[in-house]
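# Using only what follows, build the 3D model:
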Amino acid sequence: MKLEPKMKLLKHKRTKIIATLGPACADEDSIRQMIQKGVNMFRLNMSHGEHAEHYASYQMIRNIAAACEKHIAVLVDLCGPKIRTGTFKNNQILLVKGDGVTITMRDVEGKPGLIPSQYKSLAYDVAVGQRIFLADGVMELVVEKVEGTEVYCRVLQGGMLSNHKGINLPDSVVSAPSMTEKDYDDAMFAVGLGVDFLALSFVRHVDDIHLLRAWLEQQGSNIGIIAKIERPEALDDACAIIEAADAIMVARGDLGVELPPEQVPITQDMLIKEARKQCKPVIVATQVLESMIEHARPTRAEATDIFHSVSSSADAIMLSGETAVGHYPVKAVEMMARVIINAEAYLWHQGAFCSAAVKGKAHQSALPFGNAVARSTSLLSRDLMVHGIVVLSESGWTTVTVSSERPEAPILAVTSSEETCRRMSLIWGVIPVLAEVEDMGNHVALAKRLVQTYSLAKKGDPILLVQGFHRDEANNCPSIMVLKV
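Below you'll find the predicted structure:
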């Protein structure tokens, strides 16, 4: 039997693309091209750049998205506590395996044998015998003694250490809060801009989410919170964190340093499954197309990594340095979209969509009402071979609930709220549609018109119309209508 990897592609990609803005792409032409190639959300990284630069980028995104008639979300990614090295004389030092080296909290220039730390509580957080990783885990130290502001270490794995490299403390309980003074300043800036999501770094406990939520409420803001899962402690409280957040990000950079490498893909899969179970979008991030920072083509392993994220049903995949500082930002987006579209075509032809509903295990107890109706929607989309699912959703909750069961048909998510419309651009399989309030009254006519406008169905084709989900199960009143266009 011949194996044929080429097959008919789906008309709409289901997995969303997030691109980070930076010096390589913060211009009108690049932003326009990236939107045309498939970007659904842009990330403004507060670890780099000034507010004035981010303001200019934000305005460009909004203006270009409007001109392209696309609903594009904007994410502001907060820095969190900076646990980094300081600067060195000649910008770098060599760490040799077996040598002793001191990490100091003093404000000094580094030199051979002395590493300055920007994180002033490091000496209080570490203990003898604990490991310290440097530069994304490339170098490893072990603590031998702590005295005052000095942490005396032995080099277990050496290398060249340069300015401002990350410090990871996998064996320590880090005392720094998730939100620093700079983060509050950046969050206030984001509130003023009117961005769609805030990504909270260094999340360890559900209380980190509650604190940011309470602060946003004090500012009169309902910006969506994305919890970045990048610390091992977050896994101990993962279910509660997912429940409290509006979405999660599997931040594989720091997580991959803190955890053994063999556990990272398993952790990613487990987080995706739990997020889907709770009807929360999940983003996979870090080193997705890392080689495309320098090269015009990705490695085969990177393409396979994207395929794995797609087949695991992640809602979105994020590009970081690939677009922010890489030589080929637009090509990176285009390559990401190509791999996603081909992966989804393969999975669709394999019957992998709505597989959870089809292959669902017997339940020991009844499913929550909303989840059961969402699963029924997914099954109907397959059994009736519908050409589109129209979801009416003011808050976006009906949309994310239906999407969580990964139906075979595209989802037209209709709302009269521009804010909700942009946020729904993060959700798997969703085409956000902004409708006039008066049009929302005649649901049936609106649904039939929209599926034809978006070329999903023609006269006589079956479609589904879904509405009525609510975050509070007591107020759930969902309905599914089967219509003929």
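# CA only for contacts and neighbour counts going forward, please
OK.
# thinking residue 268 is in contact with residue 249, fair?
No: with contact defined as CA atoms under 8 Å, residue 268 does not count as touching residue 249 (9.7 Å).
# Neighbour count: those two, which is higher?
residue 249 (27 against 22; other CA atoms under 10 Å).
# re the thing from before, what sits in contact with each of residue 268 and residue 249?
Counting by CA atoms under 8 Å, 6 or more residues apart in numbering, the shared contacts of residue 268 and residue 249 are residue 284.
# Return the list of helices and strands in contact with the longest helix along the chain.
Counting residues, the longest helix in the chain under DSSP state H turns out to be helix 329-349. Packing partners of helix 329-349 (3 or more CA pairs under 8 Å, 6 or more residues apart in numbering; DSSP states H and E): strand 16-20, helix 28-37, helix 300-311, helix 321-324.
# Point out the one among these that comes closest to residue 142.
helix 321-324 (30.0 Å; CA to CA).
# Need the three-state assignment for residue 97.
With DSSP: H, G, I helix; E, B strand; the rest coil as the basis, residue 97 sits in coil.
# which residue ranges form the helices in the stretch 51-200 of the chain?
51-67, 122-125, 181-193 (DSSP state H, counting those that start in this stretch).
# to compare against the first, here's another:
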Amino acid sequence: MNIREANEKRRKNHVAIMLDTKGPEIRTGVLADPDNDAQLNEGQSVIITTNDDYKEKCSAERIWVDYKNITKVMSEGKIILIDDGLVGVKITQISDDEMSGVVLNSGNLGSRKGVNLPGIKVDLPAVTEKDVADLKFGVRMGVDFIAASFVRKPEDVEEIRKTLGPKGENIKIISKIENAEGLDNFDDILKATDAVMVARGDMGVEIPLEQVVLAQKMMIAKCNVAGKPVITATQMLESMIVHPRPTRAEATDVANAVMDGSDAVMLSGETAKGKYPVEAVQTMATICIGAEETLTYNDMYNTVRDSVLQMLGKVSVTETIASSAVKITNDIDAKMLITVTETGNTARLCSKYRPKPPIFAITQNKETARQLCLSWSVTPVLVGSVIGTESIIKRTIMEQKEEELLKTGDLVVTTAGRVEAQTGQTNSLIVAEV
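So this is what the prediction gives:
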């Protein structure tokens, strides 16, 4: 049974599908003795080569890499990190197709290991041949999001969008920021992308570790002001791959990501290969709920509102309605904010200003319903048609009362458009009592 079929059995729960591209990467070759790792010792000399004669003859003395221009972008004194930083090599001499270096720390080297070049701007393609094939597959399968690996500049996002083509024009792109170049160009990338992933794995190899937390906070804050969803990812509950409970540090990490303003936190190895995948999801959800209870929503609203007005001077009618709806919701202690949306834009704008109660986003578009799962506090409600907005909102309120999410006397704030089923027409705001 695939994800879509499983989701049909639980129609109230919308599940989005994200395709993660491999992205441009650099890898070592195959060891001459593939059955045994090569032992690299601290202080020894080693040659990094692009000569294809050594593609399957790597050893502790000579390591082939698949990036032909590595000798052009590297310079003496720079460091190459292999296998997520397990082994570091400081370059001492460079020629046409090879570089000499000194091993900085001892470690074992296997075949086809990843290579990082901290602080180096590489000229690798934004979209590889494998990425093109994967993106076309994603379009055929109707995925909701593309997680684009190693995005370094806004042109990378546009190239992915171009590859998706007309049939994939509604797929949202999540730019994974994983290196210094991506951080340097973050403001421009943010304008081009639909969402951002703070991918701390490779980032922790590409930039100094002590800077990762600062980069995380910076990116989350800017995404919040831009109103674009941001995911914090990598090693969040890493120990739960083998243990039934997380470490205290991991629990704190998840909570801090929520307090920073993340729209979502992500598990990877914990659910892909871990012994306790269900427990990992339950644990993460529990931590998130606890962290959200500590948030000061009025402060969050004011921070975003002040930043937006300072940057833009004025906003659209739709955003004015959305921000006003959130302000009223928080001020009168409303128990729910309901919005009718075709593209999801109004719901995302409401989410941007961080209302305390949940946002129920009514839409007739299945794709929109799934994609809204990524936005803070949004619960999508899929309907057959949004014609007859008033009756649809009333029915939604009654359904939530039956679910005991609302009770008689509760206040509900609603937004909609006077012209029904048209994009960009949100221009009304109503406060209703259940």
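# Quick check: TM-score for this pair?
With the length set by TM-score structural alignment, normalised by the length of the second structure, the two chains reach a TM-score of 0.91; 419 aligned residues with a CA RMSD of 2.2 Å.
# Out of the helices of the stretch 51-200 of the first structure, indicate the one that is most buried.
Mean neighbour count, computed with mean count of other CA atoms under 10 Å, is highest for helix 122-125 among these, reaching a mean of 18.
# Give me the residue at the spatial middle of the first structure.
residue 283 (2.8 Å; CA atoms, centre = their mean).
# what lines up against it once you look at the second structure?
Counting by TM-score structural alignment, residue 283 of the first structure corresponds to residue 231 in the second structure.
# and that match, that's in a strand?
Yes: the assignment for residue 231 of the second structure is a strand, going by three-state DSSP.
# Assess the claim that it and residue 260 are in contact.
No: shown here, residue 231 of the second structure and residue 260 do not form a contact pair, counting by CA under 8 Å, at 11.0 Å.
# Give the aligned equivalent of residue 343 of the first structure in the second structure.
Using TM-score structural alignment as the criterion, residue 343 of the first structure maps onto residue 291 of the second structure.
# Identify the residues contacting that match.
With contact taken as CA under 8 Å, 6+ apart, residue 291 of the second structure is in contact with 255-256, 258-259.
# cool, residue 427 of the first structure as well?
Contacts of residue 427 of the first structure (CA under 8 Å, 6+ apart): 15-16, 281, 315-316, 399-400, 403.
# So what does it match up with in the second structure?
Per TM-score structural alignment, residue 427 of the first structure is aligned with residue 375.
# hmm, back to that, would you reformat the helices of the stretch 51-200 of the first structure as a markdown table and include distance to residue 171 of the first structure?
Listed next are the helices of the stretch 51-200 of the first structure as a markdown table, based on distance: least, CA to CA, whole Å:
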| stretch | distance to residue 171 of the first structure |
| --- | --- |
| helix 51-67 | 35 |
| helix 122-125 | 10 |
| helix 181-193 | 25 |
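# Distance check, residue 160 of the first structure against residue 153 of the first structure.
If you measure residue 160 of the first structure against residue 153 of the first structure using CA to CA, to the nearest Å, the figure is 16 Å.
# again, but for residue 164 of the first structure
Residue 164 of the first structure is 19 Å from residue 153 of the first structure, by CA to CA.
# same question, residue 179 of the first structure
Going from residue 179 of the first structure to residue 153 of the first structure by CA to CA gives 29 Å.
# Same question for residue 281 of the first structure.
Taking CA to CA, one finds residue 281 of the first structure at 41 Å from residue 153 of the first structure.
# Also residue 413 of the first structure?
Counting by CA to CA, the gap from residue 413 of the first structure to residue 153 of the first structure is 56 Å.
# out of the two, which sits in the busier spot?
Neighbour count, other CA under 10 Å: between residue 413 of the first structure and residue 153, residue 413 has more, with 28 against 25.
# Buried residues, the helix or strand harbouring the more buried one. List them.
Residue 413 of the first structure belongs to strand 411-415 when assigned by DSSP states H and E. The neighbour-count check on strand 411-415 of the first structure (16 or more other CA atoms under 10 Å) flags 411-415 as buried.
# Ok, stretch 189-207 of the first structure next?
Under 16+ other CA under 10 Å, the buried positions of stretch 189-207 of the first structure are 189-191, 195-206.
# In the second structure, what stretch matches it?
Going by TM-score structural alignment: stretch 189-207 of the first structure matches residues 137-155.
# how about the helices in the stretch 201-350 of the second structure?
209-226, 248-260, 269-272, 277-292, 297-312, 317-331, 345-352.
# Residue range in the first structure corresponding to the second one, please.
Translated: helix 248-260 of the second structure. Helix 248-260 of the second structure corresponds to residues 300-312 of the first structure when matched by TM-score structural alignment.
# any idea what residue 156 of the first structure aligns with in the second structure?
Under the alignment (TM-score structural alignment), residue 156 of the first structure maps onto residue 104.
# cool, residue 330 of the first structure as well?
Match for residue 330 of the first structure (TM-score structural alignment): residue 278.
# Once you drop chain neighbours, what's closest to that match?
residue 271 (7.5 Å; CA to CA, 6 or more residues apart in numbering).
# cool, and residue 113 of the first structure?
Of all residues not flanking residue 113 of the first structure in the chain, residue 101 sits nearest, at 4.5 Å (CA to CA, 6+ apart).
# give me the number of residues near the one you found?
The burial count for residue 101 of the first structure: 20, using other CA under 10 Å.
# Checking my notes, residue 248 of the first structure in a strand, right?
Yes: assessed by three-state DSSP, residue 248 of the first structure belongs to a strand.
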